[in-house]
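*Asks:* following is a predicted model, sequence given first.
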Amino acid sequence: MNKRKLIMGLVSVLFVVTPFLISSPVAWSQTNYGTIRGTVSDPTGALVPEVEIEAIHVSTNRKYTTPTTEAGVYALINLPLGEYQVTAKRAGFKEAVGSRVIVSVGSTTTLNITLEVGEVTQQVTVEETFAPLLTPDNAEVG
């Protein structure tokens, strides 16, 4: 009798515990993240490498950045859920501000960006040279 109760108790425990063991990996695979990916091209349609992509989470103002690959492709992965403002920057092009993108659970949002050719900017280097105002030997200005 005791053996039978023990076996029935073990079987009951297995029936109760088994669904939790089976469902645990499914629950662990749920993520609270998403991805924004896409390409960056110029007005001719050529893909542009080495563009800095920045996504700013609208609610938290946190920035996530990545460069485009040599093929002009980017992916911002594991972004927390929410709304993002995406921008693209590269020398020789105007900064592109993309539309706002919503990242939802497990989603991948595609945002392709076209950069406009920008103006060439000049850089001026200013160097300061000091002429001595007084000669230390005789106090002349000079």
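*Replies:* Sure thing, it's come through.
*Asks:* going forward, measure contacts between C-alpha atoms and count neighbours the same way
*Replies:* Will do.
*Asks:* name the element residue 34 belongs to?
*Replies:* strand 33-41 (DSSP states H and E).
*Asks:* who touches that strand?
*Replies:* Strand 33-41 has contacts (CA atoms under 8 Å, 6 or more residues apart in numbering) with 47-49, 51, 68, 72-81, 103-115.
*Asks:* if you set the cut-off to 6 Å instead, what comes out?
*Replies:* Outside strand 33-41, the residues that touch it by CA atoms under 6 Å, 6 or more residues apart in numbering are 47-48, 72-81, 103-114.
*Asks:* out of the residues you listed, which are buried?
*Replies:* By neighbour count, with 16 or more other CA atoms under 10 Å, the contacts of strand 33-41 hold 47-48, 72-76, 79-81, 103-104, 106, 108-109, 111, 113-114 as buried.
*Asks:* which of the residues you listed fall in strands?
*Replies:* Within the buried ones among the contacts of strand 33-41, residues falling in strands by DSSP state E are 73-76, 79-80, 103, 108-109, 113-114.
*Asks:* could you pull out the strands for this structure?
*Replies:* For the chain, the strands defined by DSSP E cover 33-41, 52-57, 63-67, 73-80, 82-89, 96-103, 108-110, 113-114.
*Asks:* not counting sequence-adjacent ones, nearest residue to the most centrally placed residue in the chain?
*Replies:* Closest residue to the average C-alpha location of the chain: residue 64 at 3.3 Å, with CA atoms, centre = their mean. In space, residue 64 comes closest to residue 55 once its chain neighbours are excluded; the distance is 5.2 Å by CA to CA, 6 or more residues apart in numbering.
*Asks:* the one you found contacts residue 86, correct?
*Replies:* Yes - with contact defined as CA atoms under 6 Å, residue 55 reaches residue 86; the gap is 4.4 Å.
*Asks:* and the nearest residue in space to residue 42 that is not next to it in sequence, how many residues sit next to it?
*Replies:* Sequence neighbours aside, residue 115 is the residue nearest to residue 42 in space, at 5.0 Å (criterion: CA to CA, 6+ apart). By other CA atoms under 10 Å, the residues close to residue 115 number 23.
*Asks:* how far away is residue 115 from residue 6?
*Replies:* 72 Å (CA to CA, to the nearest Å).
*Asks:* likewise for residue 30?
*Replies:* 37 Å.
*Asks:* then this one, side by side with the first:
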Amino acid sequence: MTRRSLTHAFPGLALLLLLSLAASPAMAQSMAAGGEIVGTVSDETGGVLPGIAVTLRDQERGTVREMTTDAAGRFRAPLLPVGTYEVTVTADGFATTRRTDLVLTVGATLTVDVALQVAASDEIVVTAEAPTLEPGRVHQASTVTEKSVANLPVNGRNFIDFVLTTPGVTRDVRQGDISFAGQRGTLNSLVVDGADNNNTFFGQALGRTGSGRAPYQFSQDAVQEFQVNRNAYSAEYGRAGGAVINVVTKSGTNEFHGSLFEFYRDKSLNENSWVNKTAVPARPKSPYNFDQFGGSLGGPIVKD
């Protein structure tokens, strides 16, 4: 290619690169990275109300999303970060209704139906946690919450081991992998913040610890929560013949927060081996010391 033709081609290549970068976030968007809130707004008689203003506010981050109900009185807010939300519905002639402390977990669809009352009062506030049932979900899934990740004991600080607390999961005795309903561990898929986190060469999750290969994973303190999808999950996940482990990492909020940890092992905490004890003469414990420490810190750069 001559210098002249290369000069003419450069603007086109730059435009193509710009379009590719602009499209990347849209391609990466997925319900796997968060959840959604849906609902129907009606009056006291059950009649649906179209064109009603609905406001969603993330109580931890302060971010707001506004929308209006459609002709059937429905609203839908997809691609929401996990967290605690407040839903406010405002309409002329009706009291403003506010639903607070609605907990949205990863991969979940939270249904919030609101029945407006004629304006006898200025505002109605209902404080309630998210419903435990998801009527629209047809697949089997379990959520390991942030509280469980922070407080449950785990050997080796590998967050994947928390999967063993969900139904139908065992450790494959052949290679040490996580097995769902008897499937091989290589058939599972790990999704982190909506992105594929699998080793395509070996056909396994990057955090896999079986087969004697060294694991590649991130700190347990970086994990906020994760969802374990066991079967009949949405086609948006794909790839897996076993389970899909859908992980969301921690993010900043309007309040500073953090954690510290120390993982300590020493020969004084271990029993002497059978080989050492039966040797003639008996041998003392082998030297061993392992001390791992770290932490996490999050907070606002600018408060919302």
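*Replies:* Perfect, I can see it now. This is a predicted model, so every value here is computed, not measured.
*Asks:* before we move on, the earlier item: of all the ones in strands among the buried ones among the contacts of strand 33-41 of the first structure, which two lie farthest apart?
*Replies:* Spanning the widest gap among these are 80 and 114, at 25.3 Å by CA to CA.
*Asks:* residue 93 of the first structure: which of the ones in strands among the buried ones among the contacts of strand 33-41 of the first structure is nearest?
*Replies:* Nearest to residue 93 of the first structure among those, counting by CA to CA, is residue 114 at 10.0 Å.
*Asks:* map the closest one onto the second structure.
*Replies:* Correspondence of residue 114 of the first structure to the second structure, assessed by TM-score structural alignment: residue 115.
*Asks:* was I right about its match contacting residue 46?
*Replies:* No - counting by CA under 6 Å, no contact exists between residue 115 of the second structure and residue 46, whose distance comes to 7.4 Å.
*Asks:* between the two, which contacts overlap?
*Replies:* With contacts taken as CA under 6 Å, 6+ apart, not a single residue reaches both residue 115 of the second structure and residue 46.
*Asks:* ok, so what distance separates residue 37 of the first structure from residue 45 of the first structure?
*Replies:* 17 Å.
*Asks:* more neighbours: which of the two?
*Replies:* Ranked by neighbour count (other CA under 10 Å), residue 37 of the first structure and residue 45 place residue 37 first, with 14 against 10.
*Asks:* distance-wise, check that one relative to residue 65 of the first structure.
*Replies:* Counting by CA to CA, the gap from residue 37 of the first structure to residue 65 of the first structure is 12 Å.
*Asks:* shared neighbours, the two?
*Replies:* Shared contacts of residue 37 of the first structure and residue 65, defined by CA under 6 Å, 6+ apart, are absent.
*Asks:* residues contacting residue 144 of the second structure?
*Replies:* Taking CA under 6 Å, 6+ apart, we find residue 144 of the second structure in contact with 225-226.
*Asks:* please say which position in the first structure it maps to.
*Replies:* Residue 144 of the second structure maps onto nothing in the first structure, by TM-score structural alignment.
*Asks:* relative to residue 223 of the second structure, how far out is residue 144 of the second structure?
*Replies:* Note on residue 144 of the second structure: its distance to residue 223 of the second structure, by CA to CA, is 10 Å.
*Asks:* quick one: contacts for residue 24 of the second structure?
*Replies:* Residue 24 of the second structure makes contact with no residue under the criterion CA under 6 Å, 6+ apart.
*Asks:* residue 225 of the second structure versus that one, what's the distance?
*Replies:* 25 Å.
*Asks:* and for residue 89 of the second structure?
*Replies:* For residue 89 of the second structure, the distance to residue 225 of the second structure - CA to CA - is 29 Å.
*Asks:* residues touching the spatially closest residue to residue 102 of the first structure that is not a sequence neighbour, list them.
*Replies:* Nearest non-adjacent residue to residue 102 of the first structure, counting by CA to CA, 6+ apart: residue 83, 4.4 Å away. Contact analysis of residue 83 of the first structure by CA under 6 Å, 6+ apart lists 57-58, 101-102.
*Asks:* which among the residues you listed count as buried?
*Replies:* Neighbour-count burial (16+ other CA under 10 Å) is assigned, among these, to 57, 101-102.
*Asks:* which of those sits closest to residue 24 of the first structure?
*Replies:* Using CA to CA, those come closest to residue 24 of the first structure at residue 102, 28.4 Å.
*Asks:* next one: that closest one from residue 22 of the first structure, what distance?
*Replies:* Distance from residue 102 of the first structure to residue 22 of the first structure, counting by CA to CA: 32 Å.
*Asks:* likewise residue 31 of the first structure?
*Replies:* Residue 31 of the first structure is 18 Å from residue 22 of the first structure, by CA to CA.
*Asks:* the more surrounded of the two?
*Replies:* Neighbours per residue (other CA under 10 Å) separate residue 31 of the first structure from residue 22, with residue 31 holding more: 14 against 10.
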